[in-house]
Structures are given as C-alpha cells and as structure tokens.
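Enquirer: please work out how this folds:
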Amino acid sequence: MSASLHLVKLCVGAAEVSDLVSWQAARMEEARAAGRTPLPSHVTRMWPRRAEELLDGGSLYWVFKGLILARQRILSLDPRTGADGIERCAITLDPVVTRTAPRPRRPFQGWRYLPAAEAPPDVAAAAEPELPAPLALELDQIGVV
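Expert: From the prediction side, this is the model:
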C-alpha cells in the first residue's frame, strides 16, 4: 500500500475472514433493501485525529484470533449519531475484503494506527479454502504463503 497510515481493529464476533465477508454482505443487502447506499462501515466512538492521512489511501486491517488476516480500504469518515444522541465516527469501507499475509497482533481495545511500514502485504486470492490462521502464519513465516 502507498498510504502512510492505516488502522488496525479486532474483528470481534468473527472467527475467520469468511465470517466478516458474510456479515458485511448481509448488512449491505439490508441497506440496499432500505434504499440506503450499500457500503460496509464500522462505527467507533473516537474520531481519528489523523483522518487526512487515513483518507489518503489507508485501509482498516482486521485482526482475527490474534492475527491480522485481511484489510478493507477506507473510503470516508462520516459523522453518525447513535440512539443515545452521541456523535460517533462511521468508517466507511470498500466492500472488497483483501486477504493479507498473517501478522501476529496482541489484543487491544478500540482501534490503533498502523504505519504503512508495519502493514502486512496482500496475498493473492486463491480458489482454495481458507487456511486455519495458525497454519497460515507458520507458512508465511517460512515463506510459503
């Protein structure tokens, strides 16, 4: 990626990348049926202070079971008011989920900035089934994936 800055976020409730893809597809279909723009978004309490850098080609990298395994390009940061009346930040994402080389990531809350130099590279989409995360990490470490 050419962007200088990305975000990294735990993908809570999804065990693998296919779970995220399925969940987002269902939310996009609901939006389409309701007449809204069918783009996935993630709503967060905090507004990124480095928004300009994120919007210059940045991505949201997803962590599954302690490994970064996928990313989605950030399209926009939009204000969203919750049912409680508090304004939040909706991170609007490209619907394409790109798999990345697995990278370990310790648990954390919320999101964190991820410099481009620390972002894992994309991996080519394969027609084969998704590998278990620990196996994918071991294969990446020996240069196979």
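Enquirer: could you use CA atoms for every contact and neighbour count after this?
Expert: Fine.
Enquirer: check which helix or strand covers I91.
Expert: strand 87-93 (DSSP states H and E).
Enquirer: nope, V43 is what I meant
Expert: strand 41-44.
Enquirer: which helix in the protein runs the most residues?
Expert: In the chain, taking DSSP state H as the definition, the longest helix is helix 17-33.
Enquirer: contacts for that helix?
Expert: Helix 17-33 is contacted by residues C11, A14, T37, P38, L39, P40, F64, L69, A70, P95, V97, R99 when judged by CA atoms under 8 Å, 6 or more residues apart in numbering.
Enquirer: next, count neighbours for the closest residue to the second one other than its chain neighbours.
Expert: Meaning A14. Counting by CA to CA, 6 or more residues apart in numbering, A14 lies nearest to L20, which is 5.9 Å off, once chain neighbours are set aside. By other CA atoms under 10 Å, the residues close to L20 number 19.
Enquirer: following up with a second sequence; could you model it the same way so I can compare the two?
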Amino acid sequence: MEKIINLIKLSVGTENVEQLLAWQALPRARTRDNKPQHITRMWPKREEEILNGGSIFWVIKGVIQCRQRILRLDEYIAGDGIRRCAIVVDPEMHRTETALKRPFQGWRYLKPEDSPADLSDARANEEALPADLSAALADIGVR
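Expert: Model prediction:
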C-alpha cells in the first residue's frame, strides 16, 4: 500500500474560505502555469508521500475548514537568493468538517486518519458559518 501524508497550514489573516480563494486568485499567488501556490521556507522531507495524493488542510481563524490537493512542489528562489518551496495546489477547494487547531509556525504533517472528512456534496455549497460560531461548535464536538 502506498503511503500518503497531508500538510496542515495556518492561513494567517484570512477571515473565511472565500477570502483565501480571493488571495489565491491574485497574480502574485499563482505559478507561471496559473496554479495557486503557497511559498514556504522549508522543503518537506516526505515529498513522495505528499505527491502521492496528499492535500493541504487550511486552518482559518483557529479551525480547519477546507483543503486543496497538492499537485507538486516547485523550487522558488526569491530576490534574496534563498531557496524556498512553492506548494502548488489544485484550484478546487474542498470544504471539510471543522476541527479546532491551535496556532503553530509553518506547516505540519497531517496523517490521513487525523484529517477531517470532506463535507458531503449536499453540504459543500452551504453558506459558511461565522468563524467564531464554527470554532465554538468544533470545540464541543459538533461538526
């Protein structure tokens, strides 16, 4: 059985999923082939497992709310000459069940068995709850 690992990342300064999507639509957040990317300092050591079907789960306002499939990891060299990792993701956003997550630096690995499930098709188009209400519900175990 091939192994898969996900990543989890805080979307700092983002109020909701729509705002994350709007940011990813900006030219500076896109690759040359027009895919959303997130630039990070550290290159994941578990690259093969990530590229075997892994996703990046986004934490917004202290709550995991959505994920995007990771397409590839690109080398990114900024104006300062430092090598960084561009996590290139599928533009399609999948809303997930909510789960509380405390703040952390950078990104972390997230095992598939610890990852929140995608919302059903019937619920995926529902209007998102306010972040504080979503966090309160996740805190008491209601998703």
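Enquirer: buried residues, the strand holding I91 of the first structure. List them.
Expert: Within strand 87-93 of the first structure, the residues scored as buried using 16 or more other CA atoms under 10 Å are R88, C89, A90, I91, T92, L93.
Enquirer: how about JSON lines for those residues, with distance to I142 of the first structure added?
Expert: Converted to JSON lines, these look like this (distance: CA to CA, whole Å):
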{"residue": "R88", "distance to I142 of the first structure": "42"}
{"residue": "C89", "distance to I142 of the first structure": "39"}
{"residue": "A90", "distance to I142 of the first structure": "38"}
{"residue": "I91", "distance to I142 of the first structure": "35"}
{"residue": "T92", "distance to I142 of the first structure": "35"}
{"residue": "L93", "distance to I142 of the first structure": "32"}
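Enquirer: could you pull out the strands for the first structure?
Expert: In the first structure, the segments counted as strands under DSSP state E are 5-10, 41-44, 59-64, 67-81, 87-93, 98-104, 111-115.
Enquirer: deepest-packed of the ones you listed, please.
Expert: Greatest average neighbour count among these goes to strand 59-64 (a mean of 25), per mean count of other CA atoms under 10 Å.
Enquirer: gap between the aligned residue in the second structure for P48 of the first structure and Q24 of the second structure?
Expert: In the second structure, the residue matched to P48 of the first structure (TM-score structural alignment) is P44. Using CA to CA, to the nearest Å, P44 of the second structure is found at 21 Å from Q24 of the second structure.
Enquirer: ok, now F57 of the second structure?
Expert: 15 Å.
Enquirer: just E48 of the second structure next, same as before
Expert: In terms of CA to CA, E48 of the second structure sits 25 Å off from Q24 of the second structure.
Enquirer: of those two, who's got more company?
Expert: The residue with more neighbours, out of E48 of the second structure and Q24, is Q24; 18 against 15, by other CA under 10 Å.
Enquirer: next up, the contacts around K61 of the second structure.
Expert: Taking CA under 8 Å, 6+ apart, one finds V12, T14, E15, N16, A131, D132, A135 in contact with K61 of the second structure.
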